[in-house]
Each structure stands twice: as structure tokens, then as C-alpha cells.
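A.B. asks: Build the 3D model from these lines:
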Amino acid sequence: MAGVAYGLRSIRIPLSSFLIVGAVTAVASAFAMGAAAMLGQYIDTFLAMVLGGILLILLGAWNVFHQYLTKNIPTYEVEGEVTAGKLTFSIGHLVISIMARPESADVDHLGVISPLEAVFLGLAVGADAAVGTFAAALTGALPLYTPLIIGIIHIICIGGGVVLSDRFVSDEWKRRFPFLPGTMLIVLGLLRLA
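C.D. replies: Reported below is the predicted structural model:
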């Protein structure tokens, strides 16, 4: 989704920014896997599988309704004197803004995602990846290389989204299939419960 948003708005992402997004996403996924492994030691395996399936369904439902819930969230810009408290709130608000509207990661509006902006983009997409990884890890042990694969997949998906949407995707197609990723997560969660 982020890649499509950038492609439609002609925002460029340099290779260094792609790598930063992938690294931040991989770290978030690794933390989620560790948390799920620790929690999985204290609950029954069947219950862990059910919880993982339910989390996948909830994540899918969130993605399906995401279009409607974030329509009116404005992009965020820091104004005035920056204090420590304001900076903490600003970073949190910026990440939420990026989750709602991926193109808002281009804070300086130069049409290029800088390395610092890539960190914030990585935090936003990493949060979604961490929830999915946590749910999947609760349903069963994941290979140790999973975070690396997740980071690489995010790089490929964002890059592919930029290229494909810039060249081939019309606004009509974008409006027709906004629910596909969320629907796929719901189906995956239902399969885990079956």
C-alpha cells in the first residue's frame, strides 16, 4: 500500500531508504517473534494457535476497515518550538499519520524519502508486520530467518508498488481492490482456526 501511494504521487525512494525500511521492519518482527515465543511458553499450544488465528482475523478486519477509519486523519507537521515532550508526541503522531497515509512519510515534501523519513516509514510498516508476526509465531514456531525475509519482502513490496502504480495502476483500480490484503489475513486466520 505504501509503495502504491508513493508511485501515484511520484515520490522517489532511494536504495538507502529502502534498506532502512527493511531493517526497521525486520527488527520489529524479531521483537514480535521473541515476545510470542516467551508468551507461548506460558500458555497451552492449542490456545496459542487459537489466539494467533484470532489475531490474524482481527488484523485482517482492521486492514479491511482501515480505509474508512483513516479517511479524515490529516498529515502531520511539527510547528513552532520543539521541546522533548512535544518531540515524543510528534514522533508518535507522525508514525500514526504514516500508517494512515503512507505518503505523509515525505515530511519535507521534497518528493524523496530521506533516510530519517525512512526510519519513520519503517516504524509504521514495522508495527503492522510485528502484529502479524506475533500472531503467526503464536500459532507455531517460525524459522529464525523470518525477520530477514519479512524485511526483504517489505522492500520488494514497497519498491514494486512504486514501480507498478507509477506505470500501470489507475485510480479506478486502486478504489476497486482496497480490501484484498485484509481479506487475505482474515482467510489465513480462519484457516489457522480450522
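A.B. asks: CA only for contacts and neighbour counts going forward, please
C.D. replies: Noted.
A.B. asks: For the residue nearest in space to the middle of the chain, what is the enclosing helix or strand?
C.D. replies: Nearest to the mean C-alpha position of the chain, by CA atoms, centre = their mean, lies V125 at 2.3 Å. Using DSSP states H and E, V125 maps to helix 115-139.
A.B. asks: Okay, buried residues for that helix please.
C.D. replies: Buried residues in helix 115-139, counted by 16 or more other CA atoms under 10 Å: 115, 117-139.
A.B. asks: do the same with stretch 11-24
C.D. replies: For stretch 11-24, burial by neighbour count (16+ other CA under 10 Å) applies to I11, R12, I13, S17, F18, L19, I20, V21, G22, A23, V24.
A.B. asks: mind putting those residues in TSV, distance to V107 included?
C.D. replies: What follows is the buried residues of stretch 11-24, written out as TSV (distance: CA to CA, whole Å):
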residue	distance to V107
I11	12
R12	13
I13	13
S17	14
F18	16
L19	19
I20	16
V21	16
G22	19
A23	20
V24	18
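A.B. asks: Could you also give me the structure for this second sequence? I'd like to compare it with the first:
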Amino acid sequence: MHWISMIGIALAANLDNLGIGVSFGARSTRVPFISNLVIAILSMIAAYLSITLGMVISQYVPSNYANWGGGALIILIGIYAVISDYKSNSKIQNENGITSYIHSPNKADKDNNKVISWKESLTLGVALALNCVVGGFGAGVTGLSPIMTTLFIGLFSLLTVDIGVRAGQQIAKTLIGKWFNLLGGVLLICIGLYEMFV
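C.D. replies: Okay, the predicted model is just below:
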């Protein structure tokens, strides 16, 4: 099993969760375990479906091309993430769609009570689950285990949100929080290269 790739994809898919946790922590907003679990479950569902789809498609691709194709796809996702991070840092974005919750997580707390209820976590969870779809598809094409990769993604989702909230006040005062998307993109590029050549 490609443990390094599975862990790397799980981490890359959840770096936004860490950033959102930091944002909530900096605003003294709590994310109860049940709300965090809802987010993790939604990410796992999206990941499993996309990984399975990738595996099905890989059956029609010669095995010697599958790793190259999947690795190249993961690299392209990483490059896109790096470019998106650059653009988002170079201008202010006015977003109103589901992905706006990633860049403005405080919108999830609709009643402004400093607690993200499980109902409020549904919309946020869907937005974060989208991060798992394309990377999961690439993982499926390269032949990574759907169950193990999905479990890693769920575990890392729980951990990154919780760690982010706990460390929010400290990290929010530094520049580290601004680099999560860029780090995720670079990590995906490295995973893609690993899958292609190792």
C-alpha cells in the first residue's frame, strides 16, 4: 500500500479544515465534536465516491498509464491550488457560493452564538468535502485503497479542525495561517510526482 500517498492526500485535502479551525479559534468560536464529526463524514462520503469512480475508470486504462495519469492529475490539482492561492492573495474575492464558506468560515455561524451547531456544520462540511473530490479521483486512478484513504481523510478532518480551533489564537497572529492553500498545493504536486516515479 502507498501509505505515504494516502496520508499525503488526506493531509492535503484537510489543510483548509486546519485554516478554518484557526479562523474559528481566533474568533473564540467552538466546534463541538458532533459538528466536527458531521464535517468529517461528509468529506469521507465525497472521498469514497470519487476514489471509487477513479478506480472504475482506471479499469479501462492500461496499468502502465494509470499511475502516470493519476499522478499527473494530482500534480495538476496541486498547480491549480498554488495558482488559486496566488490569485486569492493578490485580490479580494467576493464570493457568494458554497465555496465562500472556506474563505469566510464565520458565515457558517448563522446565529452568531460562537458555536457551530451540527446543522450549521452541514453547509461548511459540503464546502470542505469538495476538496476531497478531485484529489480522491486521482487517488482512485493510481490504485490507492478507497477504504484506507477514506478513513485517513476522515481522521485528518477531525484532527485538523480540532487542532486548528485549539491553536487559533496563536496561529492567527502569525503568517502561517495564510499559507495553508499554498502548502496543500505543493504537497499534492509532491504526491503526484511520487505516484508517477516511485
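A.B. asks: So what's the residue count around the aligned residue in structure 1 for L76 of structure 2?
C.D. replies: Under the alignment defined by TM-score structural alignment, L76 of structure 2 is paired with L58 of structure 1. Residue neighbour count, defined by other CA atoms under 10 Å, stands at 17 for L58 of structure 1.
A.B. asks: likewise R167 of structure 1?
C.D. replies: Counted with other CA under 10 Å, the neighbours of R167 of structure 1 add up to 11.
A.B. asks: do you know how far it is from Q67 of structure 1?
C.D. replies: 23 Å (CA to CA, to the nearest Å).
A.B. asks: Can you give me the stretch of structure 2 that stretch 8-16 of structure 1 aligns onto?
C.D. replies: Taken onto structure 2 by TM-score structural alignment, stretch 8-16 of structure 1 occupies residues 26-34 there.
A.B. asks: what residues does that stretch touch?
C.D. replies: F24, K114, V115, I116, S117, W118, D162, V165, G168, Q169, Q170, A172 (CA atoms under 8 Å, 6 or more residues apart in numbering).
A.B. asks: Now do the same for the third one: its match in structure 1.
C.D. replies: Put plainly, it is V115 of structure 2. That one, V115 of structure 2, aligns with V112 by TM-score structural alignment.
A.B. asks: any idea how far its match lies from P143 of structure 1?
C.D. replies: 35 Å.
A.B. asks: who has more neighbours, those two?
C.D. replies: Counted by other CA under 10 Å, V112 of structure 1 and P143 do not tie: V112 has more neighbours, with 19 against 10.
A.B. asks: Not counting sequence-adjacent ones, nearest residue to that one?
C.D. replies: Nearest non-adjacent residue to V112 of structure 1, counting by CA to CA, 6 or more residues apart in numbering: R12, 4.6 Å away.
A.B. asks: where exactly do the helices run in structure 1?
C.D. replies: 2-8, 15-40, 45-69, 84-100, 115-139, 146-167, 171-176, 180-193 (DSSP state H).
A.B. asks: can you put those in CSV and add distance to D106 of structure 1?
C.D. replies: Output for the helices of structure 1, formatted as CSV (distance: least, CA to CA, whole Å):
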stretch, distance to D106 of structure 1
helix 2-8, 9
helix 15-40, 12
helix 45-69, 20
helix 84-100, 9
helix 115-139, 6
helix 146-167, 14
helix 171-176, 21
helix 180-193, 24
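A.B. asks: Can you say which of those helices is nearest to Y76 of structure 1?
C.D. replies: Across these, the minimum distance to Y76 of structure 1, taken as CA to CA, is reached by helix 84-100, at 5.8 Å.
A.B. asks: quick one: the helix holding V125 of structure 1 to structure 2 mean distance?
C.D. replies: Aligned to structure 2 and superposed, helix 115-139 of structure 1 gives a mean residue distance of 1.3 Å (mean CA distance after the TM-score superposition for structure 1).
A.B. asks: which helices and strands does that helix pack with?
C.D. replies: helix 15-40, helix 45-69, helix 84-100 (3 or more CA pairs under 8 Å, 6 or more residues apart in numbering; DSSP states H and E).
A.B. asks: Pick the most buried one from these.
C.D. replies: Highest mean neighbour count among these (mean count of other CA atoms under 10 Å): helix 15-40, with a mean of 21.
A.B. asks: can you put the helices and strands packed on helix 115-139 of structure 1 in JSON lines and add distance to I152 of structure 1?
C.D. replies: Listed next are those as JSON lines, based on distance: least, CA to CA, whole Å:
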{"stretch": "helix 15-40", "distance to I152 of structure 1": "6"}
{"stretch": "helix 45-69", "distance to I152 of structure 1": "21"}
{"stretch": "helix 84-100", "distance to I152 of structure 1": "19"}
